[in-house]
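1. Below is the structure, and that's it, no one-letter string:
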């Protein structure tokens, strides 16, 4: 559905799986029937199902809109707060918390009930959006995005889970298609709406818009969805099933990894005690996290069995970290290049970015059809990686005066590449795993992509800022400290008063600095393609494809 979709990382209780069938294979049929019997009594009549689906469409439209509407507003936000060096944290904060919390929603929905969990997600998303809209500084904005990420992690996954549970299997594809269409529409129109708000109202409306949509969605969900918590359990037992230690360790090592990447070379030198200490903390927390997950957790976020069943899953997980870094790098820094490097308005930048999002959606659909018909996925993944790397490499050729055809064309090439790569990689990770592990494998692919996004936005922000510090004096050798500071902070109040030659020199410096971001993305997608080439081919059947789709829905 989306390259940033969230899915449950945790799965069935291991003891229960063992009790059912220790040697179950994803190509056996026996485990299917009990599940259908279990959820038969949860199916809703169409009189309730249709309004529920419409409310879920509203939720997903809002979540998709939020992912793309904010990226176009970032240059204006950086200018208003004089905080270009910290602007990457607006994206990283959201991705960080959504990555850390997405694994809990699927688990908690079966413990506390679907209604409570989607309302929980909507509350945090709307509260975080309100803080962002009212932010009086970059710190408040970053905190708001982090809170919104807690909710954003659950909105997408809970909508998928609810449709799977309450829809009869023969109608499930229709309703999944409807909410998928709502997500695609939100993704496509987000840049355009974000640009219009930024140019004609204020960037704060990129966050305000979530409030009325979210409130209507919450009221609708509350009215039509009944709650079903885990039967025969107390609240204490329900809370006891959550992997608190795993979640805290996950959040800890990701933060300890991102902070030195963000601060290194700007706030602190790379060999400073602070940076070295943070990397050491990251290493310790990561090792402890792996040990706890593989040795002690009863219901781990990342079970060891997924990594040992075949070489495909770990290779694809690593490749999706690189793909997530690359996708978010393009989503966050191409709009900055359009506005700060080419002098476009936010509205124009949003319009020009829409083809990239449409290309991702179309290529995801096309590749899914190809895989379903021909039962091959490895070539799709490799071709996608090559196209994505090629698109990013071509973007590095952009200049301040590049024509519109090369701008749109290169984005379309990259977008098609990312769509093919993500879809093909998902099937590659799913193909060798046992049936009971399909939801976990599917969730880990999304998790790794989200984690890569959080890492990528931070790394590319540091790279851009450091390169801008280097290239700006070359383009403005006689500039005053005030002009240099304004250029580094993207302070439009000062930049708009400068002569056109000076503004053009600053624009050229931005383009040159961002060129290194595209170099990095090209290298990352090249590495991801090599990892995809190292995967093996596990023969698929039509029944396997059906089970994969059901695993994504589950």
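-> It's in. The structure presented is a predicted model; accordingly, all values stated were derived computationally and were not measured. Numbering: from 1, shown residues only.

2. rest of the way, CA atoms for contacts and neighbours
-> Fine.

3. what about stretch 19-31, start to end distance?
-> Distance across stretch 19-31, first residue to last, is 12 Å (CA to CA, to the nearest Å).

4. next one: stretch 293-306
-> End-to-end distance for stretch 293-306: 12 Å, by CA to CA.

5. now stretch 199-209
-> End to end - CA to CA - stretch 199-209 spans 15 Å.

6. Could you give me the buried positions within that stretch?
-> 199, 202-209 (16 or more other CA atoms under 10 Å).

7. which residues touch it?
-> Contact with stretch 199-209 is made by 66, 69-70, 73, 76-77, 129-130, 132-134, 194, 197-198, 345-347, as judged by CA atoms under 8 Å, 6 or more residues apart in numbering.

8. One more pass at 10 Å, please.
-> For stretch 199-209, the external contacting residues (CA atoms under 10 Å, 6 or more residues apart in numbering) are 62, 65-66, 68-77, 80, 126, 128-135, 145, 190, 193-198, 211, 345-348.

9. here's the one I want to compare it with:
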């Protein structure tokens, strides 16, 4: 049926296209949509799994290569790549199409994971983890973009809740699966066993992901020219140099006069300044939109994302270590203690998505359940060797459930302030959660061991205990007691840092206003021909859907039509014909 939006005259090119009609994202069959989602979410699960997989593999890997003090790089290299390369995939979705960009990300992640399993030294493993992270971040981005194509803003709350269910399962099961496989088959198989599921994802998306996203044409060259290469590169060097500084100064315990320490610190500061200048003056579509830093809501969302992610990854990477070094359990048993976290994160994500879908609001559930992580991390911090099984197994449940609700509700806040902006802070928080907590842990552990161990061979003993966590269980009773106490104090410092970060995140979210997520009626879904092909809702779409025009939305609307755009994941107006090669083509 014709509507007021349909053109009165149909030109020749439109007639030609109608002869070879490809369905839009809202016109595809239910079975096709479910096939797409199965392919996307299976890759999402693997991407999330790989963020935490190494948490219980660290002792085994570091003991084999005898480089426990470098083990944190196995986490930070993956997260650093995901943080800096994630925003680029929003642009690649315009050039390569949804299918092409997603399959590029999945292929890179699969190659990196395969190289992890075949690594012969720590350096090769770290590089392989970085490669895997380059694809892992893109998997999340392309999945979010594709899902947003197929559902209206109100329905996305529930759909993204289901997507977050797979993310939560992946993050939560990474530790248990890694520990179980490491104990029985060796740590390499924790990576190699993922290959069939990567292939499964590629097959499903190749067969099903063939819809067309309509819009005004932009050539691939135009889209590529708008990618923020300078910002991504300078951010990569700045954060990477900061990680080198933290590793060399606190993990390696080098002096301030060491070139590795002061040069890496200088590079981190210099490239951070370059990053800011690029974002302010050069980038056509900056990752970190400068004008958003002048507004209350974007800044508060960014701060919350950073602190919540810092808390999450501090706990997920160091919680299993407490059971391996203090309670002296096996890697698989240590990993199993993350299973309640996996379950609670999955339930929390689904619950938040369902509540937002049902009520159209997210402020109240954020206020109520946002305090849960602080309760959970407080219980974890108070854990002792003689603590009961309830505290050891269930303390992490409020943390996982609360953080899942917070991240899911903050996802809706991103839509009004620019998705790329929120992703940068979340990515930095993930990197910081591993790097900062690792530096704190190693520094505190070195101090505790040196203050308790004395004698001629004290320095050598301290170094061995720091470099191999699995050595703790093999020490003499006297040294073992010292090592376990030192690890307990050091890990408690990490958990205290996580408690402070989640408490500050809750305070930061208090002033964020509520938003109406739109009408629930299905008949209000826009037609495929009327939809913009945006990766996630732009500021304009959010304002229209919510009926709002507040102080936080108007500045974004005023930017439209200018030379620079500010949401990296908001796509250009381009036609994406995924069936004919997935490239953007002019209308």
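-> Yes, it's here. A quick note: this is a predicted structure, and the numbers were derived from the prediction, not measured.

10. circling back to that earlier point, for PyMOL, write the select line for the buried members of the contacts of stretch 199-209 of structure 1.
-> Per 16+ other CA under 10 Å, the buried members of the contacts of stretch 199-209 of structure 1 correspond to this PyMOL selection:
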select buried, resi 62+65+66+68+69+70+71+72+73+74+75+76+77+80+126+128+129+130+131+132+133+135+145+190+193+194+195+196+197+198+211+345+346+347+348
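
11. So which of the contacts of stretch 199-209 of structure 1 sit within strands?
-> Residues of the contacts of stretch 199-209 of structure 1 located in strands (DSSP state E): none.

12. rewinding a little: just the buried residues of stretch 199-209 of structure 1 now: which is nearest residue 301 of structure 1?
-> Nearest to residue 301 of structure 1 among the buried residues of stretch 199-209 of structure 1, counting by CA to CA, is residue 207 at 31.1 Å.

13. Tell me where structure 2 has strands.
-> Using DSSP E, strands in structure 2 cover 212-213, 575-577, 583-585.

14. any chance of those strands in JSON lines, plus mean neighbour count?
-> Formatted as JSON lines, those follow (neighbours: other CA atoms under 10 Å):
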{"stretch": "strand 212-213", "mean neighbour count": "28"}
{"stretch": "strand 575-577", "mean neighbour count": "26"}
{"stretch": "strand 583-585", "mean neighbour count": "22"}
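
15. Is it possible to get CSV of those that adds distance to residue 382 of structure 2?
-> Below are the strands of structure 2 laid out as CSV (distance: least, CA to CA, whole Å):
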stretch, distance to residue 382 of structure 2
strand 212-213, 53
strand 575-577, 54
strand 583-585, 55
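
16. what about these, which gets the closest to residue 270 of structure 2?
-> Closest approach to residue 270 of structure 2 among the strands of structure 2 (CA to CA): strand 583-585, 36.7 Å.

17. helices or strands next to the closest one in the packing?
-> Applying 3 or more CA pairs under 10 Å, 6 or more residues apart in numbering; DSSP states H and E, we find strand 583-585 of structure 2 packed against helix 88-118, helix 220-225, strand 575-577.

18. quick one: the first one aligns where in structure 1?
-> Okay, so that is helix 88-118 of structure 2. Using TM-score structural alignment, helix 88-118 of structure 2 corresponds to residues 104-134 of structure 1.

19. And the matching stretch, how far out from the chain middle?
-> The chain centre lies 17 Å from the centre of stretch 104-134 of structure 1; the measure is CA atoms, centre = their mean, to the nearest Å.

20. any idea which residue sits dead centre in structure 2?
-> Nearest to the geometric centre of structure 2 sits residue 427, at 5.8 Å (CA atoms, centre = their mean).

21. What residue in structure 1 is paired with that residue?
-> Checking TM-score structural alignment: residue 427 of structure 2 goes with residue 450.

22. okay but that match is in contact with residue 254, surely?
-> No - in this structure, residue 450 of structure 1 is not within contact of residue 254 by CA atoms under 10 Å, at 11.6 Å.

23. residues of the match of helix 88-118 of structure 2 that come out buried?
-> Buried, per 16+ other CA under 10 Å, within stretch 104-134 of structure 1: 104-133.

24. Also stretch 289-301 of structure 1?
-> Those would be 289-290, 292-294, 297-301, for stretch 289-301 of structure 1 by 16+ other CA under 10 Å.

25. a markdown table please, covering those residues and showing distance to residue 94 of structure 1.
-> Shown next, in a markdown table, are the buried residues of stretch 289-301 of structure 1 (distance: CA to CA, whole Å):
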| residue | distance to residue 94 of structure 1 |
| --- | --- |
| 289 | 22 |
| 290 | 24 |
| 292 | 26 |
| 293 | 24 |
| 294 | 27 |
| 297 | 26 |
| 298 | 28 |
| 299 | 25 |
| 300 | 23 |
| 301 | 20 |
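
26. in the stretch 1-150 of structure 1, which spans are helices?
-> 14-20, 32-40, 46-81, 88-112, 114-133, 138-166 (DSSP state H, counting those that start in this stretch).

27. how many other residues sit next to the counterpart of residue 418 of structure 2 in structure 1?
-> Aligned by TM-score structural alignment, residue 418 of structure 2 pairs with residue 441 of structure 1. Around residue 441 of structure 1 there are 34 other residues, counting by other CA atoms under 10 Å.

28. Residue 368 of structure 2 too?
-> Per other CA under 10 Å, the neighbour tally for residue 368 of structure 2 reads 12.

29. Surely it and residue 402 touch.
-> Yes - using CA under 10 Å, residue 368 of structure 2 is in contact with residue 402, at 9.0 Å.

30. quick one on the thing from earlier: mind putting the helices and strands packed on strand 583-585 of structure 2 into TSV with distance to residue 254 of structure 2?
-> Output for these, formatted as TSV (distance: least, CA to CA, whole Å):
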stretch	distance to residue 254 of structure 2
helix 88-118	28
helix 220-225	42
strand 575-577	52
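
31. how about residue 506 of structure 2, what does it touch?
-> By CA under 10 Å, 6+ apart, the contact set of residue 506 of structure 2 is 304, 307-308, 366-367, 369-374, 406.

32. Show me what it lines up with in structure 1.
-> Counting by TM-score structural alignment, the partner of residue 506 of structure 2 is residue 529.

33. Then residue 44 of structure 2?
-> Match for residue 44 of structure 2 (TM-score structural alignment): residue 60.

34. how about the nearest residue to that match, chain neighbours excluded?
-> residue 183 (5.3 Å; CA to CA, 6 or more residues apart in numbering).
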